[in-house]
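> the following comprises the amino acid sequence and a computationally predicted model.
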Amino acid sequence: MSASRPRLSRVRQHMVIWTICGGVLTPLLPTNSYALDPSRLVQSQSRSVSFTIESLPLRAALLEFSKQSGIQLIYVAQKEPLQNVPALKGKYTIRQALRRLLRATGFEYEFSEENTVTIRTKGDHTDKIPQNKNDISSPQTTTEADNNPAAGLEEIISIGSRAKGRTAVKTPVPVDTISARSMMATGETETGRILQSLAPSFNFSSSSISDGTDAVKPATLRGLGPDQTLVLINGKRRHTSALVHVNTSVGRGATGVDMNAIPPSAIKRIEVLRDGASAQYGSDAIAGVINIILKDQSDGGNISSSYGQTYKGDGDTFVANGSYGIKLMSRGHLTLSAEFRDKKNTNRAGLTGCLQFETGGQKPCAEGNIAIDPREASFERKNFRIGDSDSRQKALVMNMALPFDDNSEFYMFGTYSDRDNQSAGFYRRANDVRRTVVELYPEGFLPLINSRILDHSILAGVMWDMGRGWTLDASATTGGNSFQFIIANSLNASFGADSPTSANAGTLKINQTTVNIDLSKAYEKANIAFGAEWRHEDYRIIAGEPVSYQNGGQFNRNCPGCDINPIPYAPGFQVFRGFSPDNAVDEGRNNLAIYTDVEIEILNNFLLNVAARFEDYSDFGSRINAKFAARYQISSAFALRGSISSGFRAPSMQQKFFNSTSTQFVEVNGQSVAQERGTFRNDSTVARTLGIPELKKETAINYSLGFVATLADNLTMTADYYRIDINDRIAISGSIPIGDDFPLVTAATGATDGQFFTNMADTKTQGVDFVLNYNVPMKSGHRLMLSLAANKTETRIKSGSIASPLPGVDGLVLFSPQDRSIIEEWQPSSRINFTLDYGYKQWSFVLRNNFYGSYVVCEGSCNTTTGPGQNIQKFGSKMLTDLQLSYFLDKARVRLILGANNLFNIFPDMNKIGQSRAGSIDGIVSSPGVFTYSRRSAPFGHNGGYYYMRVVKSF
C-alpha cells in the first residue's frame, strides 16, 4: 500500500496541472464565431429555404426541418399530437415554415439564438427555456459534445422501423438510444465499455491469458453469443473481426464485431434494437441489432484530452480526440473525427508458489517444498500478468453528405483503426524441461503476444428522390479486419539456443463487400420498403515465419538426467504456435438477399409491421425469414407492443475455415496443465475421417410482448418479455484425443488433441427488459433526470438436444459440462443501471450505479462445488458506483470534468478454482495460486476503482 502512495500523489499533481493548462490555454483557441447578434438573428429568420417535408409525425417533421434548414432545435415539450402534421413543400422563410408545421399542434417556437429554436407547449413560459445552447439547465439541451442540428430530437431512431421519423417509444419493438452526451458522462474510453455501462442487456466480458480474446473482447446482447448480434454503421452492415474465440472464455467458438474499432469521439448516438430482426436486416440479427450513428455536424466541433488511472496505480490511460464539421454547399457536411488512445496494462496476479529451478526430486508446485537453488529466495514471484492488456490505438472517421438537389444527396463515410495490443501467456519456469532453454532464459520467461489489429471500411451511396413519393437508396461498402500475431520474449525451444526470441506467427484477415439497393415510399398512414443486398466475404489465414511453427529437432541435454536420456524440446513458438502453410486459408463466398418491409397504421392507434427476407448463400443454401410486429395505443398514456419472428445465422467464415495448433491450459486435479490442442477446419481430412458433419445454419424463433406507459408528465416506463429459441447452435467441441488415430497429424502439427466446430445443441433464452425515465420538474436553472434500466435473462440448453455426430462418442464428451456452462452461466443473470443526472447552470453532476448479477464459472469436469478439487464457483452479485462532476466555462467554451468509475473499489469474488502455480516453499512463499480473480470471465473486469479527468474545448 505504501509503495503506491507516491505514485498516486504524482498522478493527482498531473491532474491538477492538466486542469490548469486546460483552463489557461483553451481560451486562446478559436471560439464560436456566431455570437448572439440581433442583426444576424433577423437575417437568419428571414432567409428562405426550399423545403420538401412529407406529412409526418411532429418530431419527424421537425427533424426534417432541422436537416433542410440547418437550424438547431431544442424540444422541451413533453407530449406530441397523435396525428401527422401537414406536408411542407416549397420555398419559405424559417418563421413561415415553423408556423406552418406547428399550426393546430398546441406548440410554439422561440428563437433563443441565431441558429437555435426552442419548441415548447403553448403557454409554457417557465424558465426551462435555455438562453444559450450551452446552458445545461434545459432537460433536452445539448452540450459541446452534441454539436449537431437535431440534438434535441435524438429519440427519433433509424432501426426497428423503416418508416421515417419513428420515435423510440412509438416502435412496435424495444429500442434504446444512447446520445453522445450520455456516452461522455460514463468516463469510459472504449465503445464496448460505454455500451456496457449504459445498456443492461449488453455485456462486454473480460478474460486473461486467452490469446486474441485479450485484445478483442466478446460483445453480447441478452446473454447470447457475440455472433448473434448484428452491428450496423449508419444503418449499413459492419464487417466482423477476423478473430474467432477458441480459448475458454465467454463467446467461445464465436466471432463478432470489434466494437472498439469505432472511437467514441466519432459517434453521434447508438441505437440498440432489442429484438430479432433477421427478416429486416439478415443473418446474425438473432439477439438484436446495434446501430452506430456517426457525427454529422456541418459546423464547429470539439477537441478533448483525458487521463486516468486505477486506484492501484496502474492502467494509465491517455486519450486525445476531436471532431470537426465543415459545411459543403448549402446543406451538405463533411465531419472528420480522430482519436489516439494509449492504455497501459493492469495486473492483479497472485504469487507463484512453485520451485523455479532445481527441484531435487520434489514436485515443482506442491505444499512444503524446500528450496534447492538459492535463487528461489530472490526470484520475482509476481511473474504473471492477469488484467487488461497494453493497448495503443489510432483511429480516423469521416462522414459526408452532399445534396445535389432539394431531395437527393450523395453520401459517404469511412473508418480506419490501427491498434497495437500486448498481452501475456503462462510463465514458463526455468525447470520446464520441454519449453525453456536455460541458455536463453536462465530464470524462465513470460511470453508476450503483440497483436496488430487493423480495421477499415469505406461506403458510398446515393439517396435519390424518384418522384411520386418514392425514394431510392443505393450504396456499396467494402471493409475488413486483420489480426496479426507477433510473439515476443519467447522462443521455439526445438531450435535450442539458436532460437530467435520473437517471430511473426501469422495473420488472420476478413474482408466484406456489400451492395444495397433499397426502395421506399411513405404514405400518410403506411410505409412500404423493399430491396436487395449482395455480399461477398473473403477469409484468409496467412502463414507466419517458419521458425514460429517448425520443429527444429533439438533435445534438452541440460537438465537432471538429460545427459543420459535427452528430452525433445516442444516445437513451435511458446504461447502461440505460428500458422503453418498447412493452416493457410484463402476462401470466399457470396450471398444474395431480397426483402420487403411494410408498416401500416390502422385507425390511428394500431401499428402493424410485416417483413420478409429471402437469403441465398453460395456455400450452404437458402433461407426465408418473416416478422410480424404490432403496437396498439390503448390510450394516450398506455400502449401494448409485441412481435414474433424467425431468424437465422449463417456459419461464419471463421467457423468454417479457422484451423491452428495452440497451447491451452486445462484443469487437471485442480491445477492448470498445458495441452497442445489442434483446431481443425470443418472440411479437413481429420474432421471427415472422424465423421464431423458439414456446418449448417442456426435457426431461431423470437417472441416478445411488452408495454409502453406514460405514467405522468415527463415519466415513461417500458417493460418487455422476450423468448429466443435457437436450433442447431454452432459451438466448438471439447477436446478429443487424436494421437493414436492420427499419428501423422500429431507429428506434423504437434497437436495431441483436437477440437472442431459443429452444430451442437438447441437453446432457449428468455428474460425481461425494463426501462423507467423521469425528467423531474425543477426550478429555474436546475435540471434533474432519473433513469432506471434492468435486464433479467436466462439461457438453457434444451433437454436431449445435445447429440454427438460421432459414432461411439458421447455427446457430453464433445460438448463438455464446461462448454455447456459457458453458454448458460458465465454471463451475469441480471443487470440493473440507475442514473441520476443533475445540472445547475454550468455545473453537471452524474451518479450511476451498475448492478451485476451473479454468474457461475466451472473448470474441467464441473462436478465439485466445495472442498478439495472444487471446480464450480458461483460469483456473487456486485454494485459499482460511478461519479462525474463537470463545469462549463461559457466564454472559453471549455468543459472541465473530474470523475471516478467504480468509486468504492469493488472487485469480483476471490477465485477458488482452476488455479495455477499454487504451492509453498519453506521460508519463501505460500500461495493459493496466481489467479487471484477468475481469468475466465470477469463481467466488469478486475481492475478496481479508476479516477480520471478530462478537458473538452468546443468551437
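Sure, I can see it.
> contacts and neighbour counts: CA atoms only from here.
OK.
> all helices of this structure, in order?
All helices of the chain, identified by DSSP state H, fall at 4-25, 38-46, 58-69, 94-102, 180-184, 191-198, 278-281, 546-549, 653-657, 685-690, 743-749, 811-814, 817-825.
> just want the angle from the third one to helix 94-102.
Computed by axes from the mean of the first three to the mean of the last three CA atoms, to 10 degrees, the angle separating helix 58-69 from helix 94-102 equals 160 degrees.
> just how off-centre is helix 58-69 within its chain?
31 Å (CA atoms, centre = their mean, to the nearest Å).
> could you do the last one as well?
What separates the centre of helix 817-825 from the centre of its chain is 22 Å, taken as CA atoms, centre = their mean.
> other residues contacting that helix?
224, 249-252, 733-734, 794-797, 855-862 (CA atoms under 8 Å, 6 or more residues apart in numbering).
> ok, now the first one?
With contact meaning CA under 8 Å, 6+ apart, helix 4-25 is reached by 307, 309, 311-313, 894, 896, 949-951.
> this is the comparison structure:
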Amino acid sequence: MTRAFFTLIFTLSCVISFAQSLKVTGKVTDEKGEPLIGASVIEKGTNNGTTTDGGGNYALTVGFNNATLVVTYVGYNKIEREINGAGTQDFALTDATVLNQVTVVGSRNLNRSSADTPAPVDVIDIREVTTKQGQLDVNQLLQFAAPSFNSNRQTGSDGADHVDPASLRGLGPDQTLVLINGKRRHQSALVNLFGSRGRGNTGTDLNAIPAAAIERIEILRDGAAAQYGSDAIAGVINIVLKESVNQLTANVNAGIFKAKYRYDDKKYDGLNYNVNLNYGVKIAKKGFVNVTADYNFRDHTNRANTVDSEADLARRQFGDPKINNTAIYYNAKIPLGSNFQVYSFGGLNERSGDAYAWTRFPDDDRNIPSIYPNGFDPIITSKIKDRAVTVGVRGIWKSWDIDLSNTYGLNKFHFGVKNSLNRSFGALSQTSFDAGGFQLGQNVTNLNVTRFYKSVLQGLNLAFGAEYRTERYKIFAGERASYYNYDPTYPGGSQGFPGYSPADVTDNDRSNVGAYVDVEADITKKFLVDAALRFENYSDFGSTLNGKLGLRYKLTDALAIRGSASTGFRAPSLAQKYFNSTFTNFVNGQAVEVLLANNNSAVTKALGIPQLKQETSQNASLGITFTPASRLSVTVDGYYVKVKDRVVLTGQFSDDDEEIGDLLKALRVGKAQFFTNALSYTTTKGLDVIIAHSAPVGVGRLSTTLAANFNWMDLGPVNTSPKLAGKEDIYFDERERRFVLASAPPSKINLTFDYSVDKFSLMLRLIRFGEIKLANWDYEIDVYKPKMQTDLTLNYKVTKNFSISVGGSNILNVYPDKSLPALTESGGGWDPVQMGSNGAFFFTRLGFRF
C-alpha cells in the first residue's frame, strides 16, 4: 500500500505540462574568448542543469521565460543571469586568478562537477535545507535530507547522549571520513558503548560545526580510501564553509515537541531554540574573512510513562538530554600576489549537557533513604570542548595547482555526575562528582598537487600528494569519591556513571604517513576513467596499499553508466585500543558492574583476547544517470561492501566464567567485555535511488524528489581465540549481532514536494523508515515495524531582507512500536530507532539578510 502511494503521487507530479518551457543555447568562454570545457550551467533553484562540451557550447531547456542561469567554472568568477525570454545566452567568465572553490569529493579534477563524477555525490545546499525544515543541528539535518545517512538521538547511553553517532550506508560511524573544505576532520574522543547506533565505534562530532557556517555539504557515497585515506570505507562527507562577504545573515529558530507520554499534564516539552549570525568582510580585492556565531539550546524531553503498570517501569525520566551548544567558526582567504593565497578556517565549540541515567527507586540497595527518601534519578553532565584550525597556502605554479596545509583538532569530554551519591561512603556521601574523562588530539600536514592537461586525450587530470598525521589519546581520572569503594559490602563510585580511576588513565599516541597518485582521463568525450593508488604506514599497524578504479560511459546525451571497484583500510581508533572503564549496566532492570577492558589488561590476557588488527574492505558499485527530459533526472546506484576483521564489542562474560570469574570478582565487577576483531567479515549490499523532477504548475513551480536507500547486511563467522572455542555465543552474542545489523534501517524512502509561487513556498515531505529488529535482555526479538513520518513547512519572504518559516516535523505524532522498558538497552519504551521517540515537533524560523 505504501509503495503504491509513493508511486502514484510521484507519477502524477511527473506528468505536469511542459508548456512554459524554453530552450536556451549558448557558449561559455574565458575573457580571451577561449572555450571553457565542462563549465556548469544550472537553472537556479532547480536540479536542471548541464555542462559545456569541447567547444564550450551548451543547450538547456528551462521551465520559465524569466529563469535565472547560474554559470560556474573552477578558478573563474560565477555569473548569475536572468534570461528574460532570450533563447541565446553567451557567458564570458573572468579569471578569479587564485582558485576559490573546494574540489567536489569523488574527483580531484578541478574542472569536474558533481553531476559527471564516476561515483555518486550528493550536494546539499544548507541554506535551502534549513529554510524548509525544523532540525537545528547538522546530524538531524542530514538524517532527513540524505537517505543513505543515519543518525538517531540516544538516551541512557552515557556519552552518546551528548554526541549523536552517524553513519553512511549502514556501516559504522568510524568508517566514514569527514572533511572540512577538503581537509581531514578529527574524530570525537568518545567511543560509543550503548544504544543501537555506532556501538563500539568512534566517529566525528558533526554537531560541533554550526549549520549557519556551512555553504553546502557534499556526500560521496562510495568507498574512497585510495583517494582520501583510511576511514573512507563507507564514503566521505565534505563540509564546505561559507565565503560570502558584505552580507549579514541572522536566523532565530524556536520549536517544541508535543508530549505524548508523561506523568504530568504537560502537553509540550523539549523546547529548542537557536540564534546565529554570519558576516563576511572583504580583504584586499579578492580575499575575505567570513565569521559565524551560533548558540543552540535543547531542553529535556521525558517519554518514560509508556507502560500501564509501574512494575514494568524501568526509569522515571527517559528522553533527550539538556544541551547548551555554543560555536564560533571562521573561513578566510588572503591573496598573495596574483597566483597564490593563504587560507585558514576552523572554530571553537563548547557544549554542556545533562543526561538522564537510570532511576534508583526508594528501596534500591544503591539508594540511601536519608539522602533520597523518594529515590533519585542521577544526571550525567558533560563539558565538551572542540577546537580545530587549518592554515594553508594554495596557488598556481607553472600550471600546477599546489596546496600545502596543516590542520590541528582537539576533542575533549569531561564528565560529571549530579543528583547522585556514593553508596559505599554512607549517609555523609556527597551528591555531585567530577568523574574525569578523555580527549583526542590530531595534527595533519597535507600536500596536494594537481594539473589538468587539456590537450591530452579529451582532457587528463593528474594529482598526487602526501600526508603526515599524528594522534594522541588520553584518559584522565575523576575525583576519588567518583570511583572509589569505601565499603566492599556496597557498590562504590558515583551512581549513574562511575568516574575514571587512576587504573584507567592512559596517554598514547601514534603516527601515520601516506602518499597517493590519482589519474583521471576523458579517453573520449563519452568515456571517463579514474584510477587512484594510495600507500599508508601506521606506526602501530604497519603498511597498506589500496587502489580504486572508476569508470563513467555516456551511452547517449541522456544516459550514462558509472561504476567503481576499490579496496580500503581502517586502523582501529586509539580509543578502541586503549579505552578502559568500569560502568553500570542494567540487565532486566538489575544493576550490574561491567568492566570494559583494553587489549593490554589482565582480563583480556587471561582469555587470550588477541591484539586488535586493522579492518580491510572491498568495495564495488555500479549505477546509471538518466535525464529523459530537461527537468527530470534519475540516478540508480547499487553497491557492495565487504569489511574483513570488523572491530566490534564482544558480549559480556560473567563472573562465573571458569577462566576469568575469580579475576572479575576480585575487581568487584559482575561482567566484562572487550573490543575485538570478532567478525571475520560483514557484507553490505544496497541500492540508492534518486529521482528528481521540476515543472511549472499554474503560476508557480513544483519540484518533486524521491530519494531512497535499500540496505542488506550479512555477518560472517565469529573469530574467537583458542581459549574461547565453543563460547562464540558469548563472544559475539545475539544482542550484539542485532546491534550491528540495525546500524541502518533496511530501507529509508524520502518523498519531497516543494512548491513555490513568487514569495511563497510550501514543502511537504514523507519519510518511510523500514523495519528494525533488536534482541532485548531476555534475548527475545523486539520488532519495530515500518513507520512513516510527515513533515510540512510554509515559508514566506516578507521582504527581500526578511523571511518567516513555520512548520512541523512528524506532524502526525508517529512513534516507533513500544517495547518493555526493563528489557531494552535504553531503559525506555523504545531503543533509538527510526525517526526517534520524541513525537511531533513544531517550529518557527525568522531569517534576516542585509
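Sure thing, it's come through. Bear in mind the structure is a predicted one, so any value in this text is a computation, not a measurement.
> quick one on the thing from earlier: can you put the contacts of helix 4-25 of structure 1 in TSV and add neighbour count and distance to residue 481 of structure 1?
Putting those into TSV (neighbours: other CA atoms under 10 Å; distance: CA to CA, whole Å) gives the following:
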residue	neighbour count	distance to residue 481 of structure 1
307	23	28
309	24	30
311	19	34
312	20	34
313	18	33
894	24	36
896	20	36
949	25	32
950	24	31
951	24	32
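> nearest to residue 95 of structure 1, of these?
residue 894 (32.0 Å; CA to CA).
> which position in structure 2 pairs with the closest one?
Alignment note (TM-score structural alignment): residue 894 of structure 1 maps to residue 802 of structure 2.
> ok, now which ones touch the closest residue to its match other than its chain neighbours?
Nearest residue to residue 802 of structure 2, sequence neighbours excluded (CA to CA, 6 or more residues apart in numbering): residue 848, at 4.7 Å. Applying CA under 8 Å, 6+ apart, we find residue 848 of structure 2 in contact with 248-251, 801-803.
> which residue in structure 1 lines up with residue 848 of structure 2?
In structure 1, residue 848 of structure 2 lands on residue 953 (TM-score structural alignment).
> same for the longest helix along structure 2, what does it pack against?
For structure 2, the helix with the greatest residue count under DSSP H is helix 2-14. Contacts defined by 3 or more CA pairs under 8 Å, 6 or more residues apart in numbering; DSSP states H and E place helix 2-14 of structure 2 against strand 671-697, strand 700-715.
> any chance of the ones you listed in JSON lines, plus distance to residue 106 of structure 2 and mean neighbour count?
Formatted as JSON lines, the helices and strands packed on helix 2-14 of structure 2 follow (distance: least, CA to CA, whole Å; neighbours: other CA atoms under 10 Å):
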{"stretch": "strand 671-697", "distance to residue 106 of structure 2": "16", "mean neighbour count": "22"}
{"stretch": "strand 700-715", "distance to residue 106 of structure 2": "19", "mean neighbour count": "20"}
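> for the ones you listed, could you give me TSV that also reports distance to residue 282 of structure 2?
Listed next are those as TSV, based on distance: least, CA to CA, whole Å:
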stretch	distance to residue 282 of structure 2
strand 671-697	36
strand 700-715	35
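> among these, which is nearest residue 28 of structure 2?
Among those, strand 671-697 sits nearest to residue 28 of structure 2 (CA to CA), with 24.7 Å.
> got a list of what residue 672 of structure 1 touches?
By CA under 8 Å, 6+ apart, the contact list for residue 672 of structure 1 reads 665-666, 914-916.
> do you know how far it is from residue 104 of structure 1?
Using CA to CA, to the nearest Å, residue 672 of structure 1 is found at 72 Å from residue 104 of structure 1.
> and the contacts of helix 817-825 of structure 1, which are buried?
Buried members of the contacts of helix 817-825 of structure 1, scored by 16 or more other CA atoms under 10 Å, are 224, 249-252, 733-734, 794-797, 855-860, 862.
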